[in-house]
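**Q** I would like the atomic coordinates for the input below:
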Amino acid sequence: MDRTVHRTGTAPHATAAGPGAAAGPDALARRFEEHRPQLRAVAYRMLGSLAEADDAVQEAWLRLSRSDGDGVANLRGWLTTVVGRICLDMLRSRASRREQPMAPHLPEPIVGAGDTVDPEHEALLADSVGLALLVVLGTLAPAERLAFVLHDMFAVPFDEIAPLVGRSPAAARQLASRARRRVRGGAPAPDADLARQREVVAAFLGAARDGDIGALVAVLDPDVVARADGGSRGPESLIRGAERVARRAAAFAHPSRATLPALVNGAAGVVVAVGGVPVAVMAFTVVEERIVAIETLADPARLAALDLTVLGG
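**A** Model prediction:
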């Protein structure tokens, strides 16, 4: 699918008369734009990629412009399920091409500065959509992910989800239930106090710089999970346990590496830079003042695609 077309901004104008043209292409485009933030949010949760999410939203616009938009009683609901179906097809296509690497493949982070989320990203990050949650969603079967995202995050009824996954409403409910158990077990809700999150992360970074294993273990949950995506199949891309994570953090720390505070998917994080060049983005999940998950994106190609200029320095 062409990713150069209308990934942001307004929907393109319809170019031919036909279904949906009664109110005029401009009116239809305006109605679509009203729902774009939610559609991007659905697609981001499904795909874990802003670029692919925008592709899915663009495809939804194309389908709307070819349909009788005036005959849709609930345009928001119609578009949400259309985007869900498109994302489901994209996930299944990924699986058929075996694109998922052996090492953890982290979703695309949304990085910002300060303590507030950029207005453009507010809908994307509602409901504490941290990287840890997106990682867990990525382990679900496509149909489970769709059922959970549409129902639990966007309140789409199961009788509307069922046709998308080719199941009965009861079976769709079971898909969401299985997904919900996985999410609860693998992606606990982070502490709400961002300032306290930052204090815990600062303590972790300080202990890592000092090589203080004991202090590192003290701020880590005993069952902490650290995932790293460096764009290659590193032997220690997934590490579990406070002692192992602490030793890896101490080994990774170096005076040449500056850590710039950042907001990563709405939670405390840092951008690691060497000589002013970003070499990693780290996201932390802090629960009850201990770090339960660390996600590190260090893939140079993917980092280059992120806009990290918001951090300055």
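
**Q** from here on, contacts and neighbour counts on C-alpha atoms
**A** Fine.

**Q** ok so residue 46 is a helix residue?
**A** Yes. Counting by DSSP: H, G, I helix; E, B strand; the rest coil, residue 46 is located in a helix.

**Q** that one: what's it in contact with?
**A** Taking C-alpha atoms under 8 Å, 6 or more residues apart in numbering, we find residue 46 in contact with 84, 87, 88, 137, 145, 146, 149.

**Q** repeat the analysis, applying 10 Å as the threshold.
**A** Contact partners of residue 46, counting by C-alpha atoms under 10 Å, 6 or more residues apart in numbering, are 40, 52-53, 83-84, 86-88, 90-91, 134, 137-138, 142, 145-146, 148-150.

**Q** and it, how far from residue 212?
**A** 39 Å (C-alpha to C-alpha, to the nearest Å).

**Q** and what of residue 236?
**A** 21 Å.

**Q** take the contacts of residue 46 and keep only those in helices.
**A** 40, 52-53, 83-84, 86-88, 90-91, 134, 137-138, 142, 145-146, 148 (DSSP state H).

**Q** in the stretch 201-313 of the chain, which spans are strands?
**A** Under the criterion DSSP state E, counting those that start in this stretch, the stretch 201-313 of the chain carries strands at the ranges 220-229, 238-240, 257-264, 267-274, 277-287, 290-297.

**Q** please give me the structure for this one as well, since I'd like to look at both together:
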Amino acid sequence: MSVTMDDVQRFEAFRPRLEAIAYRLLGSSSEAEDAAQETYLRWQAADTGLIEVPEAWLTKVVTNLCLNQLGSARARRETYVGQWLPEPLLAGDPMLGPLDTAEQRESVSYAVLVLLERLTPAERAVYVLREAFDYPHREIAQILDISEAASQQLLHRAKKHVAQGRVRAEVEAATARRVVEEFLAAATSGRTEPLVRLLTEDVEAIGDGGGKIPARARAVQGALEVAKFMRGLFKPSPAKLGLVGGAVEFHLAAANDRPALVAVVDGRVVGVMCLEISAGGIAAFRNQVNPDKLERATGIWAATEHDEPLATLG
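**A** The predicted structure follows:
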């Protein structure tokens, strides 16, 4: 079928939403872009004159492409080198999608994206479409070719799994930013005790280097062990500086709508540390240092203004 300019414009107006849906489902910006582009190719090949509700049609296509992708992605992650973590998105990235409601902000938080990996593809799709994009169950049922009752059941199970994985209530953004600043000061002090005081007893630290940057193959757990690990992680050495290409600036920024530490070398993002902060202290560190998952962050970083670094190592 020949595509008209109106068809192209209609699709391009909806592309950001398709990419935002795909990112929440896949945890990867490049895979989200690929899913949106494949949706466009199918839009080109379709008889658009027969499509009564284009947005619904496009959402159905991209969602089912992502569901197919999730099966192969999980198989690839079984052979992934080290821990697999989603790709973080910095503030200002349109792929974050809508952030108007508490549910939307929660659904794109890094902690929830990690938890979504535990869901079945169908549970994940219903959770994303309902919580992040406010689709009614009637439309979700049509998108996934299931009944409304099945959609409601899937959402109930998904929300239960997410709630079980998040046993602590998060603190306000201003408090979280202060805790991140205190953490960086403690981590660069070379002392363990100030770090321990900022952590919960069962804190966990996970890093994703993708086999390209050294990262612990297993999570570090417990306040004392994590404090020792962080003290070593933030201790500069010629080997570390050589690995990343120079002195590292640490900035307080937002990743996935939560305060985070962004490590930058000569304008290039070399790490994004997402912290899960509760009233009891820092409950989790998730550190993304895989260069393949930081290319988009570097582009966003270069295109947006940011504050002076809180600390520079090297």
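
**Q** fetch the TM-score of the aligned pair.
**A** TM-score of the superposed chains, computed with TM-score structural alignment, normalised by the length of structure 1, equals 0.78; 286 aligned residues with a C-alpha RMSD of 3.0 Å.

**Q** if we can go back for a sec, need the strands of the stretch 201-313 of structure 1 in CSV (columns: mean neighbour count).
**A** CSV is the format used below for the strands of the stretch 201-313 of structure 1 (neighbours: other C-alpha atoms under 10 Å):
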stretch, mean neighbour count
strand 220-229, 22
strand 238-240, 16
strand 257-264, 21
strand 267-274, 24
strand 277-287, 23
strand 290-297, 24
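
**Q** who's in contact with the residue mapped onto residue 24 of structure 2 from structure 1?
**A** Per TM-score structural alignment, the equivalent position to residue 24 of structure 2 in structure 1 is residue 45. Listed by C-alpha under 10 Å, 6+ apart, the contact set of residue 45 of structure 1 reads 53, 87, 107, 124-125, 129, 133-134, 137-138, 145-146, 149-150, 153.

**Q** between those, which has the most around it?
**A** For these, the largest neighbour count, defined by other C-alpha atoms under 10 Å, is 30 neighbours, found at residue 146.

**Q** ok, that residue touching residue 140?
**A** Yes. Counting by C-alpha atoms under 10 Å, residue 146 of structure 1 touches residue 140, with 9.2 Å between them.

**Q** who touches both of those two?
**A** Residues touching both residue 146 of structure 1 and residue 140 (C-alpha under 10 Å, 6+ apart): 175, 179.

**Q** check the offset of stretch 44-60 of structure 1 from the chain's centre.
**A** In terms of C-alpha atoms, centre = their mean, to the nearest Å, the centre of stretch 44-60 of structure 1 is found 11 Å from the chain centre.

**Q** cool, and stretch 300-313 of structure 2?
**A** Distance, centroid of stretch 300-313 of structure 2 to centroid of chain: 19 Å (C-alpha atoms, centre = their mean).

**Q** between the two ends of that stretch, what distance do you get?
**A** Stretch 300-313 of structure 2 end-to-end distance (C-alpha to C-alpha) = 23 Å.

**Q** got the contact list for that stretch?
**A** Identification of contacts with stretch 300-313 of structure 2 by C-alpha under 10 Å, 6+ apart yields 89-94, 181, 184-185, 188, 234-237, 241, 246-253, 261-265, 267-269, 294-297.

**Q** what residues of that stretch count as buried?
**A** Using 16 or more other C-alpha atoms under 10 Å as the test for burial, stretch 300-313 of structure 2 gives 300, 301, 309.

**Q** tabulate those residues in TSV, adding columns for distance to residue 102 of structure 2.
**A** Listed next are the buried residues of stretch 300-313 of structure 2 as TSV, based on distance: C-alpha to C-alpha, whole Å:
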residue	distance to residue 102 of structure 2
300	24
301	25
309	29
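
**Q** contact partners for residue 11 of structure 2?
**A** Listed by C-alpha under 10 Å, 6+ apart, the contact set of residue 11 of structure 2 reads 5, 18, 36, 39, 40, 43, 44, 54, 55, 58.

**Q** map it across to structure 1 for me.
**A** Match for residue 11 of structure 2 (TM-score structural alignment): residue 32.

**Q** what's the distance between that match and residue 89 of structure 1?
**A** Going from residue 32 of structure 1 to residue 89 of structure 1 by C-alpha to C-alpha gives 22 Å.

**Q** and if you look at residue 35 of structure 1?
**A** Taking C-alpha to C-alpha, one finds residue 35 of structure 1 at 21 Å from residue 89 of structure 1.

**Q** cool, residue 72 of structure 1 as well?
**A** Applying C-alpha to C-alpha to residue 72 of structure 1 and residue 89 of structure 1 gives a distance of 23 Å.

**Q** residue 116 of structure 2 contacts residue 157, doesn't it?
**A** No. With contact defined as C-alpha under 10 Å, residue 116 of structure 2 does not reach residue 157; the gap is 11.6 Å.

**Q** what is in contact with those two at once?
**A** 123, 124, 127.

**Q** what residue in structure 1 is paired with residue 87 of structure 2?
**A** Per TM-score structural alignment, residue 87 of structure 2 is aligned with residue 108.

**Q** helix or strand: which one has that match?
**A** Remark: residue 108 of structure 1 resides in no helix or strand, with elements defined by DSSP states H and E.

**Q** which residues touch it?
**A** When contacts are counted by C-alpha under 10 Å, 6+ apart, residue 108 of structure 1 is found next to 44, 47-51, 131, 134, 265, 297, 302-303, 305-306.
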